[in-house]
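> Sequence and predicted structure below; questions after.
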Amino acid sequence: MRTDQWWRSAVIYQIYPRSFADSDGDGIGDLRGIIGKLDYLADLGIDAVWLSPVYPSPGADAGYDVADYRGIDPLFGTESDFDELIAGLHARGIRLVMDVVFNHTSIEHPWFVEASASRDAAKRDWYLWRDARPGCVAGQPGAEPNNWESIFGGPAWTFHEATGQYYLNLFTPEQPDLNWENPLVRAELAEVLRFWLGRGVDGFRMDVINFVSKDPRYPDGRVGSSGLGDGYPYFSNGPRIHEFLAEMRGAVGPDVLLIAEAPGVTVRDGELYTDPARGEVDMLFQFEHVGLDSGETKWDPRPLQLAELVENLRRWQLEIGDGWNALYWSNHDQPRVVSRFGDPAYWRESATALATLLHLLRGTPFVYQGEELGTTNFGFTSPDQCQDIEALNAYSALLSRGLTPAEAIARVAPVSRDNARIPIAWDASPSGGFTTGTAWLPLHPERGLFNAAAEADDPNSVLAYYRRLIALRHAEPAISLGRLDTLELVGDSVVRLVRVGEGSTIEALINLSSTPQQVAADGGTVVLSNLPVSADWLSLAPWQAVVLRRLGG
């Protein structure tokens, strides 16, 4: 039985370490860089930090290919740096949530090194090995055990010549999938969680955790435009997923925050994952709302339909039952929300309007680094500016489909994960205050417009608005713990959101368009607005958000 549910009224800030702050001038963010910004985080008002991986890694997928689950990559600092970071956060009343990547390891992890030594290796069964398809010659195209396509493109199986079998890699060939059917694997991963709890960590975000139980038949998937099969129905939400999660919960106890990242789940799945009575995970990252502007793939975009977005948010709010949502617009895998769902011409207004909608929903809001500054997409014009393996693979695939280089980069640029990984602009200097060296990714060309130094003391800045928004959420139980009464689209572009708590009601009217809109409210005191509000206001300016409070629940 959970006794401490601090996360229900919390706001969590995600740090992507290599792009946050660089303390030693090598162009890559590090732990001491984060330590130097702890007062900034405290001033923002956040309750916890989600730290993307800082484990030793060869970097095939920017740290999500882990070579040692219990270490700190020297790229980011030392063990003592990590201890100092936890102490500094806790001293400021901020908790730390670690990212754990348990679906797969790096090929350089000692477990895989041992597993790949021979078919008789002690850890061979720690990974998923299969023979070639019957009647095919191992190692030849089309001989893979099934036709699944990896998340990043290409077959999801890699032939290991030395032992004559294939291993499953749902992401890159450098990320072999672990075999969760093996109880020794699960026991070791549970020990990893306990190890970090012993170091002072407060919770875990579990990367693609709904992939760890696969359909044991490994059937072919429906063939798509790539010529490969969609294995998602067979490698996600598998037959033992809830058993496995319950086992992890048992290993850490009821009060440790567990967050599941679960691509492709439905709201019904989400209800099961986060049902407090089941006790598996506390909240869920789902992907439906960030897929509404995609066609068959994210590289085939379609215009966002606002009515569809609002309906999707409403459904996840009302149909998840007693479960809990992890609320987000952006993270290390998603482009900047101002460019995606807002209007860069109204970058301040749309950044704050979208933030208002997100933070007033039922669930725990996440702020991705730089989001509180109103950061937009980079505007990539060449693949040479990118490092994201997913985007580079997609660029090559689009060229093979007959697109020109200009057409291919135009498809990739708006949704590349590198948009989120551009280093944070702390000031408007040539180095952006991020590093004294050369940054690992190019700095944002418009860092003079949105940077922390310029916004810190400006009461009209996006940063100042985030501080007020987070403070309002903490101060108003109707927002943090109340029920959702209404979430609807009024007309073509105004979102009306009503939250009800004991003793008060919060109503928000948010114009998600670049044209003025007429509105009607049920009355109340204006407690927050991203633009000036007159006493007799009856219309919303482009991207204006107004939040009112009424007594009575």
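Done, it's in. Small disclaimer: the values here were computed from a predicted structure and weren't measured.
> For the rest of this, base every contact and every neighbour count on C-alpha atoms.
Noted.
> what about His90, helix or strand, and which?
Using DSSP states H and E, His90 maps to helix 79-91.
> Show me what counts as buried in that helix.
Asp81, Phe82, Leu85, Ile86, Ala87, Gly88, Leu89, His90 (16 or more other C-alpha atoms under 10 Å).
> And for stretch 460-480?
461-466, 468-470, 472-474, 476-480.
> same check, this time on stretch 542-551
Neighbour-count burial for stretch 542-551 [16+ other C-alpha under 10 Å]: Pro542, Trp543, Gln544, Ala545, Val546, Val547, Leu548, Arg549, Arg550.
> Stretch 245-264 too?
Those would be 245-246, 248-249, 252, 254-264, for stretch 245-264 by 16+ other C-alpha under 10 Å.
> what residues are up against Asp61?
By C-alpha atoms under 8 Å, 6 or more residues apart in numbering, the residues touching Asp61 are Thr172, Asp388, Ile389.
> can you tell me how far it sits from Leu38?
27 Å (C-alpha to C-alpha, to the nearest Å).
> quick revisit: can you list the buried residues of stretch 542-551 in TSV and add secondary structure and distance to Leu44?
Converted to TSV, the buried residues of stretch 542-551 look like this (DSSP: H, G, I helix; E, B strand; the rest coil; distance: C-alpha to C-alpha, whole Å):
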residue	secondary structure	distance to Leu44
Pro542	coil	26
Trp543	coil	23
Gln544	coil	22
Ala545	strand	20
Val546	strand	21
Val547	strand	20
Leu548	strand	22
Arg549	strand	23
Arg550	strand	26
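> Show me which pair in the residues you listed is furthest apart.
Pro542 and Arg550 (24.8 Å; C-alpha to C-alpha).
> What is the burial count for Ser400?
Residue neighbour count, defined by other C-alpha atoms under 10 Å, stands at 11 for Ser400.
> Quick check: it vs Ser226, distance?
Distance from Ser400 to Ser226, by C-alpha to C-alpha: 10 Å.
> So Ala394 is in contact with Ile151, correct?
No. Using C-alpha atoms under 8 Å, Ala394 is not in contact with Ile151; the gap is 10.8 Å.
> this is the comparison structure:
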Amino acid sequence: MSESRWWRGAVIYQIYPRSFMDSNGDGIGDLPGIIDRLDHVAGLGVDAIWISPFFRSPMADYGYDIADYRDVDPMFGTLADFDALLAKAHALGLKVMIDQVFSHTSDAHAWFEESRQSRDNPKADWYVWADARPDGTPPNNWLSIFGGPAWHWDPRRCQYYLHNFLSSQPDLNFHNPDVQQATLDYVKFWLDRGVDGFRLDSINFCFHDAQLRDNPAKPEALRVGRGFAPDNPYAFQYHYYNNTQPENIGFIERLRALMDGYRDVAALGEISAEDSLATTAEYTSAGRLHMGYSFELLVDDFSAGYIRGTVERLEAAMTDGWPCWAISNHDVQRAVTRWGGADASDDFARQMVGLVCTLRGSVCLYQGEELGLPEAEVPFEKLRDPYGITFWPNFKGRDGCRTPMPWTADAGAGFTTGEPWLPIPDAHRARSVAAQSRDEGSVLAAARRFLHWRRGQPALVTGAQRFVDAPEPVLAFVRGDGDDRVLAAFNLSGQALDWPLPAELAQLRVLDGHGLPSGALDGGSIHLPPHAALFAAVD
């Protein structure tokens, strides 16, 4: 079928269903709750939603441990509820993308329950099983992201099975063609149901090294990464063999061939590899994934130079692919706190929405970013995330970014009439949707204005990008092609500054109506107040 490119430059709003809206008072968000609040999402001016997993699951990893890929967990509702959600989203002009977790299942999945019974049953080779070493230790030195060895002993088979995440999340064996086909079959199930695309969780983790070679050690000075250093031994290795294997390319091409038989669908891959930018470029080449995103803007580094360097490195490698950018999601500390600190201003929150939505590529906005929500402090006794519980207190896990959406300022924040599954901070209730909707000067009002304004600026949606040399803390680039070019300049600091314009940008016409704190032209310079942005047509 003909390929639509609605996803190029799309703003995709991520919904974490446990925390979006609870319709039945059990303290946990659900699909009917999402339906109730879709008007808010559509009113923002976004193009699509991405819904984190809502499938049947024991919830050891809160939905990323799937027990049935073709059914909705009763906690979230029913398949009929999903169909109703899909219909309402489409009626509002929103595309719907859902999470798919290919690399592993829950240990409660029927496939695994059969596989673990013996070494000769029909699904014996559907997971990654290996004999112990002669001394009884695991077959190699691979480590789990969530801490400790990536192998778990199973007494039924007297073998170890691989788990790159929790021990209750056994890895599927994608070297088995039957596993690949079963995966494509349930992808087809959702495509036939009418979804518009998928966010593919840890897509580079599908295949492992068939020889089970040890990962080499990483020098201490290089043990950095998303939540991995210094107390997580996962950072002690180069992960050359437990993920990102060359065989994955063939499977991705099979997936794309399946999706190309449907109209207006897209695949967005989450990629975390030793060189994530290079892998993103490789995975989004022609005939592979439509889009890819990595964690380079989900880390602690924040400077104009870092952002420019990250984008330019990806652009240099990505000759025919399409990037997607995110600065917050359900796995990392919220950007307002991570980059702006505990006392980040509302202007900083406004600027972050504008900045990520101005980079060349598509965008994932995480629920609450439009409110400028800071990271929540969750006490140890209230933690739910197994990752945070294991590594507390040095790393508090992911619960701080997963607390429920504040719709109102009351005790349940308009999220629930019961006890919320995670506590809702007072600071979040003060930033509720209801409160900010009444304030034309709020972060929410600015986000709405900016996203609607952006839709009318083709250069900022699909145009090319070229960075302009500027001193820290100014990030400046030109978006667009030919006669339709727009300069975007951001002051990333809390102090006002003046930036003398390069001669090539002498002819500018300031664009207004974007809703962000704005800079101004002053002769041959741009004056930028704290955390301000200037958008100008390049004549």
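Alright, I've got the coordinates. These numbers come from a predicted model, not from an experiment.
> Show me which of the buried residues of stretch 542-551 of the first structure is closest to Leu292 of the first structure.
Closest to Leu292 of the first structure, out of all of those and judged by C-alpha to C-alpha, is Trp543, at 20.3 Å.
> contacting residues for Phe287 of the first structure?
With C-alpha under 8 Å, 6+ apart, Phe287 of the first structure has these contacts: Ala262, Pro263, Gly264, Val265.
> quick one, what contacts Gly135 of the first structure?
With C-alpha under 8 Å, 6+ apart, Gly135 of the first structure has no contacts at all.
> how about the strands in the stretch 1-150 of the second structure?
Under the criterion DSSP state E, counting those that start in this stretch, strands of the stretch 1-150 of the second structure are mapped to 11-15, 48-51, 55-56, 68-72, 95-101, 129-130.
> what angle sits between the first one and strand 95-101?
It refers to strand 11-15 of the second structure. Here strand 11-15 of the second structure runs at 50 degrees with respect to strand 95-101, directions being taken by axes from the mean of the first three to the mean of the last three C-alpha atoms, to 10 degrees.
> returning to what we had before: give me the mean deviation of the helix holding His90 of the first structure from the second structure.
Taken over the aligned residues, the distance from helix 79-91 of the first structure to the second structure averages 0.6 Å (mean C-alpha distance after the TM-score superposition for the first structure).
> For Ala394 and Ile151 of the first structure, indicate the residue with more neighbours.
Taking other C-alpha under 10 Å, Ala394 of the first structure and Ile151 do not tie; Ala394 has more neighbours (21 against 16).
> corresponding residue for that one in the second structure?
With TM-score structural alignment defining the correspondence, Ala394 of the first structure maps onto Phe391 in the second structure.
> Of the contacts of Phe287 of the first structure, which are reproduced in the second structure?
Retained in the second structure by both residues aligned by TM-score structural alignment, their matches' C-alpha atoms under 8 Å are the following of the contacts of Phe287 of the first structure: Ala262, Pro263.
> Make CSV from the contacts of Phe287 of the first structure and add distance to Asp125 of the first structure to it.
As requested, the contacts of Phe287 of the first structure are arranged in CSV below (distance: C-alpha to C-alpha, whole Å):
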residue, distance to Asp125 of the first structure
Ala262, 25
Pro263, 26
Gly264, 27
Val265, 28
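> okay if I get the contacts of Phe287 of the first structure as a markdown table plus distance to Ile510 of the first structure and secondary structure?
Formatted as a markdown table, these follow (distance: C-alpha to C-alpha, whole Å; DSSP: H, G, I helix; E, B strand; the rest coil):
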| residue | distance to Ile510 of the first structure | secondary structure |
| --- | --- | --- |
| Ala262 | 29 | coil |
| Pro263 | 28 | coil |
| Gly264 | 28 | coil |
| Val265 | 28 | coil |
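> which residues sit in contact with the residue nearest in space to the middle of the second structure?
Closest residue to the average C-alpha location of the second structure: Asn329 at 5.0 Å, with C-alpha atoms, centre = their mean. Residues near Asn329 of the second structure by C-alpha under 8 Å, 6+ apart: Gln14, Leu365, Tyr366, Cys401.
> Among those, which are located in strands?
Among the contacts of Asn329 of the second structure, the members found in strands (DSSP state E) are Gln14, Leu365, Tyr366.
> Provide the aligned range in the second structure for the helix holding His90 of the first structure.
Counting by TM-score structural alignment, helix 79-91 of the first structure corresponds to 79-91 in the second structure.
> follow-up on the earlier one: list just the nearest of the contacts of Asp61 of the first structure to Arg499 of the first structure.
Asp388 (39.3 Å).
> The residue lying closest to that closest one once chain neighbours are set aside: neighbour count?
Among residues not flanking Asp388 of the first structure along the chain, Asp418 sits closest, at 5.8 Å (C-alpha to C-alpha, 6 or more residues apart in numbering). Counted with other C-alpha under 10 Å, residues neighbouring Asp418 of the first structure total 27.
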